[in-house]
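Asks: can you look at this prediction? I've put the sequence above it.
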Amino acid sequence: MEPPFLYDLAVIGGGVNGAAIARDAAGRGLSVLLLERGDLAQGTSSASTKLIHGGLRYLEHREFSLVREALREREVLWRIAPHIVWPMRFVLPLVNDGRPAWMLRAGLWLYDHIGGREALPPATRVDLTGEMGLRERIRSGFEYSDCWVDDARLVVLLARDAADRGAEVVTRCEVTRLAREGSGWRIETGGPNGGEPFRAAMVVNAAGPQVGGVLDRAHEAKPRLLRRVRGSHIVVPRLHDDPRALFLQLPDGRICFAIPYEHRFTLIGTTDSEEGADADPPRASDAEIAYLCDAAARYFRYAPTPADVVWSYAGVRLLADDGSGKPEAATRGYQFDLDRGPDAHSAPLLTVLGGKITTHRTLAEAALERLGIEANAGWTATAPLPGGDFKPDGLDEADNVLPIEQEIAAIVRNLPPGTAHRLARAYGTEALRFARADMGRDLGHGLSEAELDHLVTREWAMTAQDVLWRRSKLGLRFDRLQADELAERLGALA
């Protein structure tokens, strides 16, 4: 007798694509298993530039359908997660060695009109004389709209919503072997939370840069040439007090962003390099750090040096090889490879290639459609993520979370400065789950025992890295002693 399949669908990979597919499938009534070898968003999905954007530069590569799809998603994601997604204005300075003004004006007009923009304000010409800490030679430019996202928290909330809808989410559980068994899959696992094999009728391989390894364990051929591209970022002390971000054109034709980050810092990135992309975990190289500092120096009066970098990180994007010469020109669109097995009764294996954070929701819909799952399609466009069940009143993220911030401050005694705002922005209305008069001991910079308990019991946090760098960015403020004490505490809770 054929063994019973405990799950309709198993998703391998706890990044943004895997979590989005698990959420969508669970919301359609499927029994779902989500497996992640490390922590949620531990890889590429927490190493992005943290933007929900159409990708203005992709217009140069004529990826109009990708840009249109991504632009349509900006306001969808803002509506369903207004605590972790919010509008941001981007300034594109005019420089002598950059694209001409007519080209930028035309591109921004197209950017404003092909994606269904509604609430976000349109592009406009701006005077930059003496603005944003820019060099004196930079006097004018353009300003346009996109959105910012807390990328790692997005992944956690997708997984949380999937679990709330019935999915089983297992982290620290590495797939060691995949095998077709009857008309389904047997999934063997290892790691701290591995053990008994799982069984599922269908499998989605959404392991990002590790999709090839998953296919090796299933003894399946890799679908096509895959391209691994590393993107690196640096964080430096705040370069200007303006809330707008900068879109920087560089002499080699590349671009990067300089984005206000965590109130006291500026995030600069990204690079595109195929060298060292096989490292696990990937790291920003000295050459990339110097490159990003040089990029900032071309624009800012007070430019950072490598010695000013307080944090650097890198992620690897797995892209389908479309024959592009330069890595920055390779498509960021997503593709699927569907292996239906040797006969009509075999269990399907769907491999996800490429994609970007902005299009995670539509990628999930398309993945389920490829598997023949059509019931209740589109529900994720209107259902809020946990904590996002409030309507933003305007374009300012501080104003939008202010009512939640005030409610937290009214409940909790003696909050450190800025903590109510951080909690409202990170958790939205979910913060009211654990807010109480006495939040317990302050473990550093406003991280309380009550918040830590929420992260452990509701958000799968197990280590200090999970808490300080993925569930929050308090790692920028914690000193070594505080981080060690947190690690010891989490070890005691395990």
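Replies: That came in fine, so what should we check first? Computed from a predicted model, the values in this text were never measured in an experiment.

Asks: contacts, neighbours, all on C-alpha from now
Replies: Will do.

Asks: residue nearest the centroid of this structure?
Replies: D151 (3.1 Å; Cα atoms, centre = their mean).

Asks: so who does that residue touch?
Replies: S45, S46, S48, K50, I357 (Cα atoms under 8 Å, 6 or more residues apart in numbering).

Asks: farthest-separated two in those residues?
Replies: S46 and I357 (10.0 Å; Cα to Cα).

Asks: what about D438, how many residues nearby?
Replies: 14 (other Cα atoms under 10 Å).

Asks: how about G372?
Replies: 9.

Asks: ok, L59 next?
Replies: L59 has 18 nearby residues by other Cα under 10 Å.

Asks: spell out the secondary structure type for L178.
Replies: Under the three-state scheme (DSSP: H, G, I helix; E, B strand; the rest coil), L178 adopts strand.

Asks: just give the closest residue to it, not the sequence neighbours.
Replies: A218 (4.4 Å; Cα to Cα, 6 or more residues apart in numbering).

Asks: that neighbour against R177, yeah?
Replies: Yes: counting by Cα atoms under 8 Å, A218 touches R177, with 6.1 Å between them.

Asks: now do the helices in the stretch 351-494 of the chain.
Replies: Taking DSSP state H, counting those that start in this stretch as the test, the helices found in the stretch 351-494 of the chain are 360-370, 397-411, 419-427, 431-434, 449-458, 464-465, 480-493.

Asks: could the ones you listed be laid out in CSV, adding mean neighbour count?
Replies: Shown next, in CSV, are these (neighbours: other Cα atoms under 10 Å):
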stretch, mean neighbour count
helix 360-370, 20
helix 397-411, 18
helix 419-427, 22
helix 431-434, 16
helix 449-458, 16
helix 464-465, 20
helix 480-493, 14
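
Asks: output the ones you listed as a markdown table; include the columns distance to H263.
Replies: A markdown table is the format used below for those (distance: least, Cα to Cα, whole Å):
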| stretch | distance to H263 |
| --- | --- |
| helix 360-370 | 27 |
| helix 397-411 | 12 |
| helix 419-427 | 11 |
| helix 431-434 | 20 |
| helix 449-458 | 21 |
| helix 464-465 | 21 |
| helix 480-493 | 21 |
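
Asks: packing partners for the lengthiest strand in the chain?
Replies: The longest strand of the chain (DSSP state E) is strand 226-237. Counting by 3 or more Cα pairs under 8 Å, 6 or more residues apart in numbering; DSSP states H and E, the packing neighbours recorded for strand 226-237 are strand 265-269, helix 286-297, strand 311-320.

Asks: as CSV, the ones you listed with distance to T429 and mean neighbour count would be great.
Replies: As requested, the helices and strands packed on strand 226-237 are exported to CSV (distance: least, Cα to Cα, whole Å; neighbours: other Cα atoms under 10 Å):
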stretch, distance to T429, mean neighbour count
strand 265-269, 26, 24
helix 286-297, 37, 19
strand 311-320, 30, 23
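
Asks: for R228, find the nearest of the ones you listed.
Replies: Across those, closest to R228 is strand 311-320 (Cα to Cα), at 4.7 Å.

Asks: out of the helices of the stretch 351-494 of the chain, nearest to L319?
Replies: Across the helices of the stretch 351-494 of the chain, closest to L319 is helix 360-370 (Cα to Cα), at 14.4 Å.

Asks: another structure for you, compare them:
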Amino acid sequence: MTSETQTIDLLVIGGGINGAGIARDAAGRGLSVWLCEKDDLAQGTSSRSGKLVHGGLRYLEYYEFRLVREALIEREVLMNSASHIIWPMRFVLPHSPADRPAWLVRLGLFLYDHLGGRKKLPGTRTLDLHRDPEGAPILDSYKRGFEYSDCWVDDARLVVINALDAFEKGARVLTRTAVASARRDNGAWLVTLRNSETSETSTVRARCIVNAAGPWVSDVILNVAGSNSSRNVRLVKGSHIVVPKFWQGQQAYLVQNDDKRVIFINPYEGDKALIGTTDIAYEGRAEDVQAEEFEIEYLIKAVNRYFKAKLRRSDVLTSFSGVRPLFDDGKGNPSAVTRDYVFDLDMTDNVPLLNVFGGKITTFRELAERAMHKLDRIFPQMGGDWTETATLPGGEIPNADFESFSETMREAYPWMPRALLKHYGRCYGARSSRIVGSATALDGLGRHFGAQLYEAEVRHLVNEEWAQTADDILTRRTKHGLHLSADEKAAFSSWFNAEYAARAA
């Protein structure tokens, strides 16, 4: 234990998108902030999403008009703040007469185009799937389709750059640090933190705690803070599969399965496709979640219902599953459970605990802003709203014009292969030069581990972005793990573990 306990304004529990977003917003208002995550940043739900910033077209069917409108507005805000990791994507929706009628789909897309004041993205258009090239991979039995706009996002990097912005504004970011206990003590929270790597403990006094622990939000309330809440979280599992890309073009597809659920089929990492998601009530430990065989078969069946190319189980390169911590609104159907968020402010003994239930990646910034509004009377001295027009680290690109920025990168590094330029640009945006440094040739980037992974990037991720394991780098900070062979991943892990052990020693 440290002999002297520091006092801070805000302790944020949970290093997913909501926790990182709240820490960033609070630090930018001038509060002293610590962000604690028991594992790695985005290790839970926030790295296991469908990688979309979207309004949620299917939520219109459940009359979630306000939620969809707010998400569509946020879609444009986020495009401006981080155009290197968030970019437009066109989605093709083949119409199946056996499912939703065409007039209902057209009405939904009309609302989707107009609810959020769309400015940047092109609107919906009707497709003749037998004539338009987007229909080429679709079975001939589907004649009509629709094409609409949404956005892609690198979800884990969105979390990391929010944490990075919080850090640059004065917050302390503690990964692999769990909150072992928290109790109200003389007008503040007395919190014990435990480092999961060293088992060392420390204490801090916090005037307020924000519990943004996602699937673990209820556990923090009951077992860590010893508190109660009338709110409950509903755990819903969503699984995805990754397969080789089986169509031409950059368009994505949205298909309706025979159970009325919709499945996204998105281009992923250049030569792959990301397919998901399932929606299944989940009651196990969030740490143990994984895609089950029946989910994988379900997704394959949904694809094969529409596409000429038939997927087989052997085509699945990998799969992942996440637990969505949805606010329990009493709906029986997991697909119908609201994706909205709810706050619960516990002011017992005038020592605040703000619990966050639900939410989705697209609305994280607005959620963070509204969370701070809940704490207005607790921190009357803090600054006002600021994130709506602010860029995120790497997003400092003039007019959010990534294409022009890419041309500038090509001029700055004419020696760099196009694929590597694209990787740095899409991961680090305007801060790519921090990885490249003074290098004037590939040799200057250090050891090459395969694909686009060089030592210079690894050093940056360890020194600047809290990466501590090979998986932090291969799976979350980047997606190199999808492009390296098994032998290359093993060699990198061996090198990294040796380097990390040397650094730790």
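Replies: Here it is on my side, so go on. These numbers come from a predicted model, not from an experiment.

Asks: tell me how they score on TM after superposing.
Replies: Overlay of the two chains. TM-score (TM-score structural alignment, normalised by the length of the first structure): 0.94; 483 aligned residues with a Cα RMSD of 1.7 Å.

Asks: just to revisit the earlier point, out of the contacts of D151 of the first structure, who's nearest D146 of the first structure?
Replies: Looking across the contacts of D151 of the first structure and measuring by Cα to Cα, the closest to D146 of the first structure is K50, at 11.1 Å.

Asks: tell me how many other residues surround the closest one.
Replies: Other residues close to K50 of the first structure by other Cα under 10 Å number 19.

Asks: repeat for A336 of the second structure
Replies: By other Cα under 10 Å, neighbour count at A336 of the second structure equals 16.

Asks: nearest to P93 of the first structure, out of the helices of the stretch 351-494 of the first structure?
Replies: helix 397-411 (24.4 Å).

Asks: relative orientation of the closest one and helix 419-427 in degrees?
Replies: With axes from the mean of the first three to the mean of the last three Cα atoms, to 10 degrees as the basis, helix 397-411 of the first structure and helix 419-427 are set at 120 degrees to each other.

Asks: chain center to helix 397-411 of the first structure, what's the gap?
Replies: 24 Å (Cα atoms, centre = their mean, to the nearest Å).

Asks: give me the contact list for that helix.
Replies: 82-83, 86-87, 391-394, 415, 420-421, 423-425, 428-429, 431-432, 435-437.

Asks: with stretch 364-383 of the second structure instead?
Replies: In contact with stretch 364-383 of the second structure (Cα under 8 Å, 6+ apart) are residues 17-18, 21-22, 25-26, 28-31, 74, 341, 343, 345, 359, 385, 387-388.

Asks: can you flag the buried ones in those residues?
Replies: Burial by neighbour count, 16 or more other Cα atoms under 10 Å: within the contacts of stretch 364-383 of the second structure this picks out 17-18, 21-22, 25-26, 28-31, 74, 341, 343, 359, 387.

Asks: out of the residues you listed, the closest to A491 of the second structure would be?
Replies: So of these, ranked by how close each gets to A491 of the second structure (Cα to Cα), first place is I17, at 31.2 Å.

Asks: how many other residues sit next to the nearest residue to that closest one once chain neighbours are set aside?
Replies: Once flanking residues are discounted, I17 of the second structure sits nearest to V159: 5.0 Å by Cα to Cα, 6+ apart. Using other Cα under 10 Å, V159 of the second structure has 26 neighbouring residues.

Asks: circling back: out of the helices of the stretch 351-494 of the first structure, flag the one nearest P304 of the first structure.
Replies: Comparing those by Cα to Cα, helix 480-493 comes nearest, at 23.9 Å.

Asks: so what does that closest one touch, helix or strand wise?
Replies: Looks like helix 480-493 of the first structure contacts helix 464-465 (3+ Cα pairs under 8 Å, 6+ apart).

Asks: against the second structure, where does the helix it packs on fall?
Replies: Using TM-score structural alignment, helix 464-465 of the first structure lines up with residues 470-471 of the second structure.

Asks: quick one: distance of the matching stretch to the chain centre.
Replies: Counting by Cα atoms, centre = their mean, stretch 470-471 of the second structure comes out at 18 Å from the chain centroid.

Asks: number of residues surrounding the aligned residue in the second structure for the residue nearest to L178 of the first structure?
Replies: In the second structure, A218 of the first structure lines up with A225, judged by TM-score structural alignment. When neighbours are counted by other Cα under 10 Å, A225 of the second structure registers 21.

Asks: just to revisit the earlier point, mean distance between the longest strand of the first structure and the second structure after superposition?
Replies: Plainly put, strand 226-237 of the first structure ends up 0.6 Å away from its match in the second structure on average once the two are laid over each other (mean Cα distance after the TM-score superposition for the first structure).

Asks: let me know the angle separating the helix or strand following that strand from strand 265-269.
Replies: Toward the C-terminus, strand 226-237 of the first structure is succeeded by strand 245-249 as the next helix or strand (DSSP states H and E). The directions of strand 245-249 of the first structure and strand 265-269 differ by 30 degrees, with the same axes, to 10 degrees as the criterion.

Asks: got a list of contacts for strand 245-249 of the first structure?
Replies: 88-93, 95, 98-99, 255-260, 295-296, 299.

Asks: average gap between that strand and the second structure?
Replies: Per aligned residue, strand 245-249 of the first structure averages 0.8 Å (mean Cα distance after the TM-score superposition for the first structure).

Asks: quick one: that strand to helix 286-297, angle?
Replies: Using the same axes, to 10 degrees, the inter-axis angle of strand 245-249 of the first structure relative to helix 286-297 is 110 degrees.

Asks: what's the counterpart of D294 of the first structure in the second structure?
Replies: Match for D294 of the first structure (TM-score structural alignment): K301.

Asks: how far away is its match from F294 of the second structure?
Replies: Distance of K301 of the second structure to F294 of the second structure, computed by Cα to Cα, to the nearest Å: 10 Å.

Asks: next one: A71 of the second structure
Replies: Applying Cα to Cα to A71 of the second structure and F294 of the second structure gives a distance of 31 Å.

Asks: repeat that for E455 of the second structure.
Replies: The value you get for E455 of the second structure to F294 of the second structure, if Cα to Cα is used, is 40 Å.

Asks: how about Y112 of the second structure?
Replies: In terms of Cα to Cα, Y112 of the second structure sits 32 Å off from F294 of the second structure.

Asks: and if you look at L326 of the second structure?
Replies: 23 Å.

Asks: with K120 of the second structure instead?
Replies: Applying Cα to Cα to K120 of the second structure and F294 of the second structure gives a distance of 39 Å.

Asks: equivalent analysis for Y413 of the second structure, please.
Replies: Counting by Cα to Cα - Y413 of the second structure and F294 of the second structure are separated by 47 Å.

Asks: same check on L367 of the second structure?
Replies: 34 Å.

Asks: equivalent analysis for H130 of the second structure, please.
Replies: H130 of the second structure is 33 Å from F294 of the second structure, by Cα to Cα.
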